[in-house]
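A.B. asks: Return a 3D structure for these sequence lines:
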Amino acid sequence: MSAPVSPTPTTTEMPYLTVTPVLELSDQTTKPGAKLKFGQQAVIPFYSRYAKGLVGISVTVDSVKAPDADVDGLPLKDEDKAKIRGKYFFFVKETLTNIDGANLAGIQAPTLMATTKSGGFPGTLFSIGREITVTGCAEHIFAPDDFAAKGAVYETCRLQFGVPNDPIASLMYTGKPYDTADKSVTWRK
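C.D. replies: As a prediction, the model looks like this:
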């Protein structure tokens, strides 16, 4: 009689579901304190529930006058919608690329700290677990399952707002190991 065969597991292990891994810098990652232009890619150590890996992040910012139809569709109270009318939408577009093929399915694109030309901060809409989409800007909260392959791309757009003469001038990534002002990766116009 032969020994019983164990069934092949059908679930993927999730070692980082309850433990936060240490993210290390390497010769492949962007140096702390780096200043990049909008559109240039930074390579950042990142992790998902499944693995640690490297993500290429590039960002751009577009601005358009906020159409009333899009303002009407936002999940806000009428008095808050009134404050946005006449302002501009700033579309913070993030493109993430899986650099090394680590299983990064389900990650969230990092929230970048935006600063305007005057040194202030644009308005931000916070929605917990709800994607905010307007014409020209579609938010995708989680990376798709296929973001586990080398070269896979995940795109999202975060909606911010302000006035046209004070647009977003810089975006800063402050996740570990870039978690202090002098170590942050900054994109500028």
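A.B. asks: okay, CA-based contacts and neighbour counts for the rest of this
C.D. replies: Fine.
A.B. asks: Have a look at this structure and report its longest helix.
C.D. replies: Looking across the chain with DSSP state H, the single longest helix is helix 78-84.
A.B. asks: Can you name the element that comes right after that one?
C.D. replies: Note on helix 78-84: by DSSP states H and E, the next helix or strand toward the C-terminus is strand 88-98.
A.B. asks: here's the other one to compare against:
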Amino acid sequence: MGMNSRKLRSLSIWIGVALAVTILALYAAIVRSTMNENPVSLLACMETEVSWRAWTCEKVLRHASLTDDQVRQLNQEAGLRFPLSMENPRHVEEMFELFIDRGVDINARDQETKGWTALHGTSMGDPAEKVAILLRHGARIDLRDSDGRTPLDLARLARQKYPTNPHIAETIRLLEEAQGKSPS
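C.D. replies: Next up is the predicted model:
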């Protein structure tokens, strides 16, 4: 009887080890495939996937460097607008700083939206905290889009169109305050 219980215990240990190795191998494959994702997909994954997958996407984004091509692509799309679109305020600030540290230009212009910067897009009604993040990190308020409008001009247009949006008044105040501080 003692011999059978030792065999059973030994078999249980081997099954446990095999199961752990299999799980680790599967997770390693998931990490490898996640590393091939573009930065924007990783940001979306952090917000929409189940917790273990979101955690993996966040770790890959934090620890893998952006390639020159990825930085160039992000800069052609006003790339700092992507972290600003995240819901989790902690992620917004952290990913924003990560993108800047990796070479994404805070004043990059989106090639598809009349040369808007992240500040142009954010000034149209996003929460004022996101405008404040951009301003804190040096977003230029004097840049004009292809129609000659600054972020403040767009915020004022948004106020006319959406007078009940609670974020626009604070955004205008922040932009006017920043304009008063900027050298003329």
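A.B. asks: Can you give me the TM-score here?
C.D. replies: Superposed pair, TM-score by TM-score structural alignment, normalised by the length of the second structure: 0.22. Supporting alignment: 78 aligned residues with a CA RMSD of 6.2 Å.
A.B. asks: hmm, back to that, tell me the buried residues in the longest helix of the first structure?
C.D. replies: By neighbour count on 16 or more other CA atoms under 10 Å, the buried set for helix 78-84 of the first structure is 81, 84.
A.B. asks: and that helix, what other elements does it pack with?
C.D. replies: Where contact means 3 or more CA pairs under 8 Å, 6 or more residues apart in numbering; DSSP states H and E, helix 78-84 of the first structure is packed against helix 68-72.
A.B. asks: which residue ranges form the strands in the second structure?
C.D. replies: Applying DSSP state E to the second structure gives no strands.
A.B. asks: All the helices of it, residue numbers only.
C.D. replies: Using DSSP H, helices in the second structure cover 2-35, 39-48, 51-63, 68-76, 81-84, 89-101, 118-122, 128-136, 151-161, 166-181.
A.B. asks: Next, format these as CSV and append mean neighbour count.
C.D. replies: As requested, the helices of the second structure are arranged in CSV below (neighbours: other CA atoms under 10 Å):
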stretch, mean neighbour count
helix 2-35, 12
helix 39-48, 18
helix 51-63, 17
helix 68-76, 17
helix 81-84, 23
helix 89-101, 16
helix 118-122, 26
helix 128-136, 19
helix 151-161, 19
helix 166-181, 17
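A.B. asks: and the angle for the helix or strand in which residue 170 of the first structure is found with strand 88-98?
C.D. replies: Using DSSP H and E, residue 170 of the first structure maps to strand 168-173. Counting by axes from the mean of the first three to the mean of the last three CA atoms, to 10 degrees, strand 168-173 of the first structure lies at 30 degrees to strand 88-98.
A.B. asks: Can you point out the buried residues in the longest strand seen in the first structure?
C.D. replies: As assigned by DSSP E, the longest strand anywhere in the first structure is strand 52-65. Across strand 52-65 of the first structure, burial judged by 16+ other CA under 10 Å covers 52, 53, 54, 55, 56, 57, 58, 59, 60, 61, 63.
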